[in-house]
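In: I'd like to go over a predicted model; first the sequence, then the structure.
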Amino acid sequence: MTDDVKLLMLAGDYVEDYEIMVPYQALSMLGYTVDVVCPGKKAGDKVLTAIHDFEGAQTYSEKPGHAFTLTADFDAIDTDDYLGLIVPGGRAPEYLRLNPRVLEIVRAFADRPLAVICHGAQLLAAAGVIKGRKVSAYPACRPEVELAGGIYADIAVTDAVTDGELVSAPAWPAHPAWLAQFLKVLGANISI
């Protein structure tokens, strides 16, 4: 791996803590440069995160997470500089999907390596890039995936699914499967 291989990650306030922290750290550890951006913010600014947990209720619980420091300026992004895109979940996608530039960015990666988890599928649905594609997401996002023409992958919370260059998963417990499949899509050759 070399530091000149760049990945882009879209973030916003109340992004899911594990879904931003774990892929950022894991992909950085492997030598990727991961630029994390948020509309209206610059490198060094922070987004607040939320920790979603599965504690036996009918849906996840939410607790305050960490402040994540952004690594690049949103307004300076040129999608041609990046090999792939990562879209974490949490509450951020519900408002990020209202930003036309965010949707342009997602569309730019429709046929390139794209990793999406949990509520991140809301951005793909809003951008119109999942018609006919198999997509996993947090189960509450199933109607949005299907209304956008996607084929909802009803898989275990620890699993992920790959459709072409799109890798998706229902929630952070799928990180091992999700990141492993995304690395294959990226063409990474990792041997231990």
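Out: Perfect, I can see it now. Numbering: from 1, shown residues only.
In: only C-alpha atoms for contact and neighbour calcs from this point on.
Out: Will do.
In: mind listing the strands for this structure?
Out: Counting by DSSP state E, the segments of the chain that form strands are 6-10, 15-16, 33-37, 46-53, 61-69, 84-87, 114-117, 134-135, 151-152, 161-163, 166-169.
In: one more structure, for comparison:
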Amino acid sequence: MTGQQILMIVGDFGEDYEIMVPFQALQAVGHEVHAVCPEKSGGDTVKTAIHDFRGDQTYLETRGHDFELTHGFDEVDPADYDALVVPGGRAPEYLRGYDEVLDAVRHFFETDKPVASICHGPQILAAAGVLDGYEMTAYPAVRPEVEAAGCSWVDGVTTDGNLVTGQAWPDHPEWIAQFLDVLGTEIDHEATAATAD
């Protein structure tokens, strides 16, 4: 299967690993990823935050990197994309207030396109009203919101139809692998391995 076009919706203080890792991993296997944020243009940056889990009642947050957007939100049409990624962090709590974000998310569910969301990202999905009947997970503190939106809670990475969800960045290996399966991505390690002369 040839590479697909994937839309990623991000914002200031989205979780650093949950933006950077899937953005790079999906490109590494041949997909094209466009990262957008409302009210920002391609070439602008969003500030990220790193959430660390050290045994406290919630995560510790520190400043992450600056992440460069590939396109302006107004430049993209969700209909042009094969799949959607919605990372977590603090960005989802305010991104869900943008009608254009909710409309974009609804498009992917209405057309049954693959969607991957992790950590606090499902806050956006809940606000878009697309979770009714799904089996899914999210950051545990978001559980009341997603259950109120009509989903059934699962404690680990899960795929239900077009939706792949994880709890936080430690889930990346399984979360990304399940998303690649839903995308139909085939990785030929023989063909991509470097050869020595």
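Out: Arrived safely, thanks for sending. Being a predicted model, the structure only gives us computed values, none of them experimental.
In: just the strands of structure 1: most buried one?
Out: strand 15-16 (a mean of 30; mean count of other Cα atoms under 10 Å).
In: that one packs against which elements?
Out: When contacts are defined as 3 or more Cα pairs under 8 Å, 6 or more residues apart in numbering; DSSP states H and E, strand 15-16 of structure 1 packs onto strand 46-53, helix 92-96.
In: tell me the buried residues in the shortest one?
Out: Along helix 92-96 of structure 1, these residues count as buried under the neighbour rule (16 or more other Cα atoms under 10 Å): 92-94, 96.
In: that helix vs structure 2, mean deviation?
Out: Helix 92-96 of structure 1 differs from its equivalent in structure 2 by a mean of 0.2 Å after superposition (mean Cα distance after the TM-score superposition for structure 1).
In: would you map the helices across structure 1?
Out: 17-29, 92-96, 100-108, 121-127, 142-147, 175-186 (DSSP state H).
In: hmm, back to that, could the strands of structure 1 go into JSON lines alongside distance to residue 182 of structure 1?
Out: Formatted as JSON lines, the strands of structure 1 follow (distance: least, Cα to Cα, whole Å):
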{"stretch": "strand 6-10", "distance to residue 182 of structure 1": "12"}
{"stretch": "strand 15-16", "distance to residue 182 of structure 1": "19"}
{"stretch": "strand 33-37", "distance to residue 182 of structure 1": "14"}
{"stretch": "strand 46-53", "distance to residue 182 of structure 1": "22"}
{"stretch": "strand 61-69", "distance to residue 182 of structure 1": "22"}
{"stretch": "strand 84-87", "distance to residue 182 of structure 1": "9"}
{"stretch": "strand 114-117", "distance to residue 182 of structure 1": "6"}
{"stretch": "strand 134-135", "distance to residue 182 of structure 1": "14"}
{"stretch": "strand 151-152", "distance to residue 182 of structure 1": "18"}
{"stretch": "strand 161-163", "distance to residue 182 of structure 1": "8"}
{"stretch": "strand 166-169", "distance to residue 182 of structure 1": "6"}
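In: ok, the one residue sitting closest to the centre of structure 1 - contacts?
Out: Nearest to the mean C-alpha position of structure 1, by Cα atoms, centre = their mean, lies residue 87 at 1.8 Å. Contacts for residue 87 of structure 1 were tallied using Cα atoms under 8 Å, 6 or more residues apart in numbering; they are 9-11, 114-117, 120.
In: so who does the nearest residue to it once chain neighbours are set aside touch?
Out: For residue 87 of structure 1, ignoring the flanking residues on the chain, the nearest one in space by Cα to Cα, 6 or more residues apart in numbering is residue 116 at 4.7 Å. Counting by Cα under 8 Å, 6+ apart, residue 116 of structure 1 touches 86-89, 166-169.
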